[in-house]
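> Need the 3D shape of this:
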Amino acid sequence: MLNRTIEVFIEKTEDGTYWGTSQNFEGIITTFGESLEELKTNFEEAFADHMELAKETNEDYANDYDNITFQYEMDISSFFELVPELKISYIAKKANMNESLVRQYKNGITAASQDQAKKIQQAVHELGRELLSVKF
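So this is what the prediction gives:
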């Protein structure tokens, strides 16, 4: 029995629905939710249903996925749609990047390189840590 991580790519559509699709798994699992939490719940239930069926039909891979975790990922544009309260200018400054370029990533005009995406991710995580440290 192996520990496995299932990557789930998340997109947010124009109507506000979240879609999740497996990325590194035999077959494809995809589902949706009205919120990010609902999507995660729905995806994990769909995965469990798929694995139950795979075991019933004696699929070769069925027993390789008993100890799994899910890693949810999204593109930069979807992230900024998820959290519209974030100011592009603040994240760009924190990431030491050009605001106009980050705005292009947000609007899907230009795709960020892996290095640029990591800078944005680090800036967002740093902001998250700062917010978590606040006490009232």
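> alpha carbons only for contacts and neighbour counts from here, please
Will do.
> on contacts alone, who are the packing partners of the longest helix seen in the chain?
The helix that spans the most residues within the chain, counting by DSSP state H, is helix 36-56. Applying 3 or more C-alpha pairs under 8 Å, 6 or more residues apart in numbering; DSSP states H and E, we find helix 36-56 packed against strand 18-22, strand 30-33.
> Alongside the first, I'd like the structure of this one:
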Amino acid sequence: MEHKTKLPILLEKSGTGYSAYAKEYPAIYTAGENIQEVKENIQEVIEYQIEYLEEQKKIKEAEVLKNSEIEFYLDIQQFFEEFKFINKSAFAEAIGESPNYIRKISRGFVKLSDEKSLKIEKGLHKLGKELMSVHFT
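Modelled structure (predicted):
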């Protein structure tokens, strides 16, 4: 099985919506009105970059990019703003964190440590998996 290279894409809130870019590839950037649009746009930009690299005979670089796995990164404040329907207190309790702390980081009052970031991310992913397993009768 081939190991996929990670392609981190940073999502940022802008005055008109969102922007997205890859630090490792200066030519990979875009904008959109919402996160879904910017994710779709970045896919197109990546495809154009692959074509460009192939035209420049940079086949190995094109293959690396083609086989990369996109990972989107979003600031915690932007996350809670985008997903307002998530009850911060209930989410905090579900991941074993202080509701007060989650409210503070979501408003930017407290800096998020790497350890806490990972705990919140793992809790969110666990919740997502649990939700994916739900079926209605």
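> Is it correct that E85 of structure 1 falls within a strand?
No. Counting by DSSP: H, G, I helix; E, B strand; the rest coil, E85 of structure 1 is not part of a strand but coil.
> so what corresponds to it in structure 2?
If you follow E85 of structure 1 across to structure 2 using TM-score structural alignment, you land on F85.
> okay, the helices and strands packed on helix 36-56 of structure 1 in TSV with mean neighbour count next?
Formatted as TSV, these follow (neighbours: other C-alpha atoms under 10 Å):
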stretch	mean neighbour count
strand 18-22	21
strand 30-33	19
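> For I76 of structure 1, find the nearest of those.
I76 of structure 1 lies closest, by C-alpha to C-alpha, to one member of those: strand 18-22, at 14.4 Å.
> tell me the contacts of A46 of structure 1?
29-31 (C-alpha atoms under 8 Å, 6 or more residues apart in numbering).
> repeat that with 10 Å
If you count contacts by C-alpha atoms under 10 Å, 6 or more residues apart in numbering, A46 of structure 1 has them with 29-31, 40, 52.
> Number of residues surrounding I102 of structure 2?
23 (other C-alpha atoms under 10 Å).
> mind checking which of the helices and strands packed on helix 36-56 of structure 1 is nearest K106 of structure 1?
strand 18-22 (16.9 Å).
> who does that closest one touch, helix- and strand-wise?
strand 3-12, strand 30-33, helix 36-56, strand 67-74 (3 or more C-alpha pairs under 10 Å, 6 or more residues apart in numbering; DSSP states H and E).
> Isn't E44 of structure 2 up against T30?
Yes. Between E44 of structure 2 and T30 there is a contact under C-alpha atoms under 10 Å: 9.4 Å.
> what do the two both touch?
V38.
> tell me the contacts of the aligned partner of E71 of structure 2 in structure 1?
Aligned counterpart of E71 of structure 2 in structure 1: Q71 (TM-score structural alignment). If you count contacts by C-alpha under 10 Å, 6+ apart, Q71 of structure 1 has them with 5-9, 22.
> How about Y21 of structure 2?
Contacts of Y21 of structure 2 (C-alpha under 10 Å, 6+ apart): 8-12, 27-31, 38, 42, 45, 72.
> and these as a markdown table, adding distance to F109 of structure 2?
Below are those laid out as a markdown table (distance: C-alpha to C-alpha, whole Å):
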| residue | distance to F109 of structure 2 |
| --- | --- |
| P8 | 26 |
| I9 | 25 |
| L10 | 22 |
| L11 | 21 |
| E12 | 19 |
| A27 | 34 |
| I28 | 32 |
| Y29 | 29 |
| T30 | 29 |
| A31 | 27 |
| V38 | 28 |
| I42 | 31 |
| V45 | 35 |
| F72 | 24 |
